[in-house]
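[1] I would like to see how this sequence folds:
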Amino acid sequence: MSRRLLAIESATDWLSIALLDGDEVVLMLQAEGTRQHASALMPLIDRGLSEVDWSIDDVQALAVSTGPGSFTSLRIGLATAKGLAFGRNWPAVSVSTLEAMALSVLEGDSAGITTGEGQGMLVLLDARRGQWYAGGWVRGAGSGGALKPILAEGLYAPEHLVADLGRDVVVVTPDRGDWRGEFERAGLRFVATLEGEHARPRADWVGRLGARCLARGDGGPASELAARYLRRAEAEAQRLGGPVEAGEVARVEGLEG
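    Sure, this is the predicted structure:
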């Protein structure tokens, strides 16, 4: 049975929401030119519900992008999702920001980029300080081939990432041009790139991936959603010593419900 689903993408500067009926996208809205997620997210959700003539009680499930990404932005998205779900018993699914970006290239209209069977994709988000949030996927066999991981999601310096990847890839990143010098010096071999606006994280792909997870029986209470920070906040790093290890998942403090 299909569910009406609200998807939230707040992991980066580019905030968006989507409403889906099953895995069919009914509407997607983006907050243009703002980093004020705290003041923009609920009005965006209210506007979306109004445009499709749904009430908040017509929503039956949640899909939330849980990073990696900005500490503050992730907290806002998760806090909003948990607040909306409180008392409503919605199933909720955590969606990787990077994997949803990879899916958009595999199945979406990606500015002429094609990915055949076996073609690797490297998805990058700038984590600053000379490091990058990254994950790698390859398209599986057949026209409906699913994504298969080839590089674990983590926090990487370019030279370590290239050594672990070891193959030619399509690079997907919203950080137009910023990555090239660092990764070319590290020896990255890429066959094509999707950069800038076309590569931004988007809630419609978070929703599609979330709907598939829910159809498999994944998901749970919204109170259990947790962010994939992959790096400690600066204050926490100073207190505990050193950055978070790649792959570590940090629960959102004070939002467990």
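
[2] every contact and neighbour count from this point should use C-alpha atoms.
    Will do.

[3] can you give me the helices for the stretch 101-250 of the chain?
    Assigned by DSSP state H, counting those that start in this stretch, the helices in the stretch 101-250 of the chain fall at 158-165, 180-185, 203-215, 234-240.

[4] so which of these comes closest to Ala31?
    Ala31 lies closest to helix 203-215 among the helices of the stretch 101-250 of the chain, at 11.4 Å (Cα to Cα).

[5] who does that closest one touch, helix- and strand-wise?
    Helices and strands touching helix 203-215, by 3 or more Cα pairs under 8 Å, 6 or more residues apart in numbering; DSSP states H and E, are strand 4-9, strand 16-21, strand 24-30, strand 61-65, strand 91-95, helix 97-107.

[6] how about that helix, which residues are buried there?
    Residues Ala203, Asp204, Trp205, Val206, Gly207, Arg208, Leu209, Gly210, Ala211, Cys213, Leu214 are the ones in helix 203-215 that count as buried (16 or more other Cα atoms under 10 Å).

[7] can you list contacts of that helix?
    Identification of contacts with helix 203-215 by Cα atoms under 8 Å, 6 or more residues apart in numbering yields 5-9, 16-20, 22-25, 28, 62-65, 93-97, 100-101, 103-104, 219.

[8] make it 6 Å
    Outside helix 203-215, the residues that touch it by Cα atoms under 6 Å, 6 or more residues apart in numbering are Ala7, Ile8, Glu9, Ser16, Ile17, Ala18, Asp23, Ala63, Ala100.

[9] another sequence for comparison is provided below:
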Amino acid sequence: MKILALDTTSGACSVALISDDQLIERFVQAERDHTRRLLPMVDEVLAEADMKLADLDALAVSQGPGSFTGLRIAISSVQGLAYASDLPVVPVSSLAALALGARRSHPEWGQYPIVAMLDARMQQVYWGVYSTNSPSESLIPEAVQNPEEVLLSLEDSEVSAPIYGAGPGLHYDVFRQASLEAVDQACFIYARDIAQLAVPLLEQGNSVTAEELEPVYLRNEVTWKKRQKIRSQ
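    Just a heads-up that it's a prediction; the model follows:
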């Protein structure tokens, strides 16, 4: 299975290629430089693997939630590559990839659930809870909420403790009250984790065409209002 994955969801730019047991990746923290860096990183990874786009089985990308601008950059880049090569695309949750990366960095967290959280600005966070049994799907529907609402949702959920926390969205003071066993706020989303999550999804037939690929903002109402404001100016 040969899958090329891209991500620019947060403050990093990441590209990874999984080819059977081989992993080739590029990762750089470049929050304001995604557009210039992303496609050259794709070229570097493919060159190192001695492959062309036509040699791949699929492309994978973080479909969100996350930064509006970051999501558009990665998704539009993948769409262009998919159109050029007629490859299927596997959309992957950015929160699921964040949780998988945290689990990879913290093997001592074992098989326990991980709350993955990204800062959505406007005093809100994107969040979900992920297990090893179903790493691509949240145990609680992914949502955008203020920290107090997240805390209540966690307390009312049936997710069993201990629970661990990962991601920059956990910086809000209210989460000190959460019953989390341990927290790592300094987590990034890595394309290697997107690629890993994409493998079983592709095998299950969960891919889309370039034309069908769409970002998941969760905050659709806000996005719509912004577009309406721009159109009225």
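
[10] and the TM-score between these chains?
    Here the superposed chains carry a TM-score of 0.86, computed using TM-score structural alignment, normalised by the length of the second structure; 223 aligned residues with a Cα RMSD of 2.3 Å.

[11] in TSV: the helices and strands packed on helix 203-215 of the first structure, plus mean neighbour count and distance to Phe71 of the first structure.
    TSV is the format used below for those (neighbours: other Cα atoms under 10 Å; distance: least, Cα to Cα, whole Å):
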stretch	mean neighbour count	distance to Phe71 of the first structure
strand 4-9	28	13
strand 16-21	24	17
strand 24-30	17	20
strand 61-65	31	13
strand 91-95	26	16
helix 97-107	23	13
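
[12] just send these back as JSON lines, with distance to Met42 of the first structure too.
    Below are these laid out as JSON lines (distance: least, Cα to Cα, whole Å):
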{"stretch": "strand 4-9", "distance to Met42 of the first structure": "11"}
{"stretch": "strand 16-21", "distance to Met42 of the first structure": "10"}
{"stretch": "strand 24-30", "distance to Met42 of the first structure": "12"}
{"stretch": "strand 61-65", "distance to Met42 of the first structure": "14"}
{"stretch": "strand 91-95", "distance to Met42 of the first structure": "18"}
{"stretch": "helix 97-107", "distance to Met42 of the first structure": "20"}
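
[13] of all these, which one is nearest Leu124 of the first structure?
    Leu124 of the first structure sits nearest to helix 97-107 of all those, at 7.6 Å, using Cα to Cα.

[14] need the max-distance pair from the contacts of helix 203-215 of the first structure.
    Using Cα to Cα, the two most remote members of the contacts of helix 203-215 of the first structure are Ser16 and Asp23, lying 17.0 Å apart.

[15] may I see the buried residues of the lengthiest helix in the second structure?
    The single longest helix within the second structure, with elements called by DSSP state H, is helix 68-85. Using 16+ other Cα under 10 Å as the test for burial, helix 68-85 of the second structure gives 68, 70-75, 77-79, 81-82, 85.

[16] between those residues, which is closest to Ser153 of the second structure?
    Closest approach between the buried residues of helix 68-85 of the second structure and Ser153 of the second structure, by Cα to Cα: Phe68, at 25.0 Å.

[17] roughly how far apart are the equivalent of that closest one over in the first structure and Trp132 of the first structure?
    In the first structure, the residue paired with Phe68 of the second structure is Phe71, using TM-score structural alignment. According to Cα to Cα, to the nearest Å, Phe71 of the first structure and Trp132 of the first structure sit 15 Å apart.

[18] check contacts around the one residue sitting closest to the centre of the second structure.
    Centroid-nearest residue in the second structure, with Cα atoms, centre = their mean: Ser94, separated by 1.6 Å. Contacts for Ser94 of the second structure were tallied using Cα under 6 Å, 6+ apart; they are Ser62, Gly64.

[19] show me what it lines up with in the first structure.
    By TM-score structural alignment, Ser94 of the second structure lines up with Thr97.

[20] could you report the separation of its match from Arg239 of the first structure?
    From Thr97 of the first structure to Arg239 of the first structure the distance is 28 Å (Cα to Cα).

[21] cool, Lys148 of the first structure as well?
    37 Å.

[22] and these two? Which one has more around it.
    For Lys148 of the first structure and Arg239, the more surrounded residue by other Cα atoms under 10 Å is Lys148, and the numbers stand at 14 against 9.

[23] hang on, the more buried one packs against Val138?
    Yes. Between Lys148 of the first structure and Val138 there is a contact at 5.3 Å, judged by Cα atoms under 6 Å.

[24] mutual contacts of these two, please.
    Residues touching both Lys148 of the first structure and Val138 (Cα under 6 Å, 6+ apart): there are none.

[25] so what touches the longest helix of the second structure?
    Residues outside helix 68-85 of the second structure that contact it (Cα under 6 Å, 6+ apart) are Asp7, Thr8, Thr9, Ala54, Ala210.

[26] cool, and stretch 145-155 of the second structure?
    By Cα under 6 Å, 6+ apart, stretch 145-155 of the second structure touches Gln123, Gln124, Val125.

[27] contact partners for the first one?
    Which is Gln123 of the second structure. Counting by Cα under 6 Å, 6+ apart, Gln123 of the second structure has contacts Asn146.

[28] quick one: the counterpart of it in the first structure from Leu147 of the first structure, how far?
    Under the alignment (TM-score structural alignment), Gln123 of the second structure pairs with Gly130 of the first structure. Gly130 of the first structure is 28 Å from Leu147 of the first structure, where distance means Cα to Cα.

[29] likewise for Tyr229 of the first structure?
    Using Cα to Cα, Tyr229 of the first structure is found at 22 Å from Leu147 of the first structure.

[30] brilliant, that's me finished.
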